[in-house]
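Participant: What would the 3D arrangement of this be:
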Amino acid sequence: MSNTGRPEVTAYVALGANLGDAADTLRKALQALGSTHGLRLVKASSLYRTAPIESSGPDYLNAVAEVASALTAPALLAALQGIENAAGRERPYRNAPRTLDLDLLLYGGARIDSPALTVPHPRMWERAFVLVPLHEIAPSLVTGQRLSAVADQAIERL
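Facilitator: Predicted structure coming up:
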């Protein structure tokens, strides 16, 4: 039970950035996750460098964080978007380069399909930049078959 009186749910958040000082931005985003009311940062993966997929611009730095959340999934999404906005996130067009991107990957065992939120994240199983760092911190969630399916995507642990 959290200090909000709600039970905590284990959630996983993907972090990515490819504009500005991406490493510093990701470190600050992890700090923000840990200091957001109703969230507790449990662990974070290493940083990884990946080429943009369906996007342009410089290489991305990526990570995945496990959080214990006393927030509902929509409230967690709103908190993530607030952290993005504080980092200067702009959305000029789909898949534009970004100062910070935070995606809610998993929220406990929930399956959510609403106009605002889909959980599990619909493309997470297709992306090495999600699966490799997720496997680092929660190996039981990512099978070898899933990792093999994205083995052709270049990813470098920093």
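Participant: Please count neighbours and contacts with C-alpha atoms only from this point.
Facilitator: OK.
Participant: If you drop the residues flanking it in sequence, what lies closest to E54?
Facilitator: Of all residues not flanking E54 in the chain, N95 sits nearest, at 6.8 Å (CA to CA, 6 or more residues apart in numbering).
Participant: From the chain's centroid, how far away is the one helix or strand A79 maps to?
Facilitator: Using DSSP states H and E, A79 falls within helix 73-86. How far helix 73-86 lies from its chain's middle: 11 Å, per CA atoms, centre = their mean, to the nearest Å.
Participant: Tell me the first helix or strand C-terminal of that helix.
Facilitator: Note on helix 73-86: by DSSP H and E, the next helix or strand toward the C-terminus is strand 101-107.
Participant: Output the contacting helices and strands for whatever helix or strand comes next after that next one.
Facilitator: As assigned by DSSP H and E, the chain's next helix or strand after strand 101-107 is strand 112-113. Helices and strands touching strand 112-113, by 3 or more CA pairs under 8 Å, 6 or more residues apart in numbering; DSSP states H and E, are strand 118-119.
Participant: For the comparison step, fold the sequence that follows:
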Amino acid sequence: MRAIRAEVTAFIALGANLGDAGRTLRDALAALNATTGVRVVQASSLYRSAPIDSSGPDYFNAVAEVRTTLSAPELLDALQVIENNAGRERPYRNAPRTLDLDLLTYGEACIDSARLTVPHPRMNERAFVLVPLAEIAPERVTPVQLRAVAAQRIDKAH
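Facilitator: Next up is the predicted model:
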């Protein structure tokens, strides 16, 4: 029997640039909310951004705030199940993808393991993370962070 854990707030970045990417992100949010021990509190609007260090069509991106009783590694496992169910393949680094789910933060935890680094090590370098995060949790993003990524193209998807 598993001990009951207090809920932790986590932020998750969602991205996709293959297939019906907007629908894939909406389906991923629903799958996340249907995961035992996870509750989606809010999600940003969908955004479009150009690939960074990659190729292929524009990405659709969003950020979700969740409350979870899962540990960080358990939440990562759940994210990877959702990715795999969406047909995620990893043929090479930064390959175009049907779905990418990244654990950005897990409460106030700092984790640096072979499998998981939290806070996400590149989140402050990516407009496609910071802009949607600022939409739903403005206290987590500073004007300095937003100015640092201002040259990266990102637009609200319609």
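Participant: so the helix holding A79 of the first structure matches what in the second structure?
Facilitator: The alignment of helix 73-86 of the first structure onto the second structure (TM-score structural alignment) spans residues 72-85.
Participant: Run a quick neighbour tally on the corresponding residue of the first structure for A34 of the second structure.
Facilitator: Using TM-score structural alignment as the criterion, A34 of the second structure maps onto S35 of the first structure. Neighbour count of S35 of the first structure, defined by other CA atoms under 10 Å: 12.
Participant: if we can go back for a sec, report the angle between the helix holding A79 of the first structure and strand 101-107.
Facilitator: 160 degrees (axes from the mean of the first three to the mean of the last three CA atoms, to 10 degrees).
Participant: Can you tell me the residue that sits opposite the residue nearest to E54 of the first structure in the second structure?
Facilitator: When the second structure is aligned by TM-score structural alignment, N95 of the first structure is paired with N94.
Participant: ditto for A51 of the first structure
Facilitator: Counting by TM-score structural alignment, A51 of the first structure lines up with A50 in the second structure.
Participant: pretty sure its match is touching R153, no?
Facilitator: Yes: here A50 of the second structure reaches R153: they are 6.4 Å apart, a contact under CA atoms under 8 Å.
Participant: So between the two, which is more surrounded?
Facilitator: Higher neighbour count among A50 of the second structure and R153: A50, with 18 against 12, using other CA under 10 Å.
Participant: give the contact list for that one.
Facilitator: Residues near A50 of the second structure by CA atoms under 8 Å, 6 or more residues apart in numbering: 57-59, 152-154.
Participant: could the residues you listed be laid out in a markdown table, adding secondary structure?
Facilitator: Listed next are the contacts of A50 of the second structure as a markdown table, based on DSSP: H, G, I helix; E, B strand; the rest coil:
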| residue | secondary structure |
| --- | --- |
| P57 | coil |
| D58 | coil |
| Y59 | strand |
| Q152 | coil |
| R153 | coil |
| I154 | strand |
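Participant: Tell me the one of those nearest L104 of the second structure?
Facilitator: Within the contacts of A50 of the second structure, the smallest distance to L104 of the second structure is 17.8 Å, found for Y59 (CA to CA).
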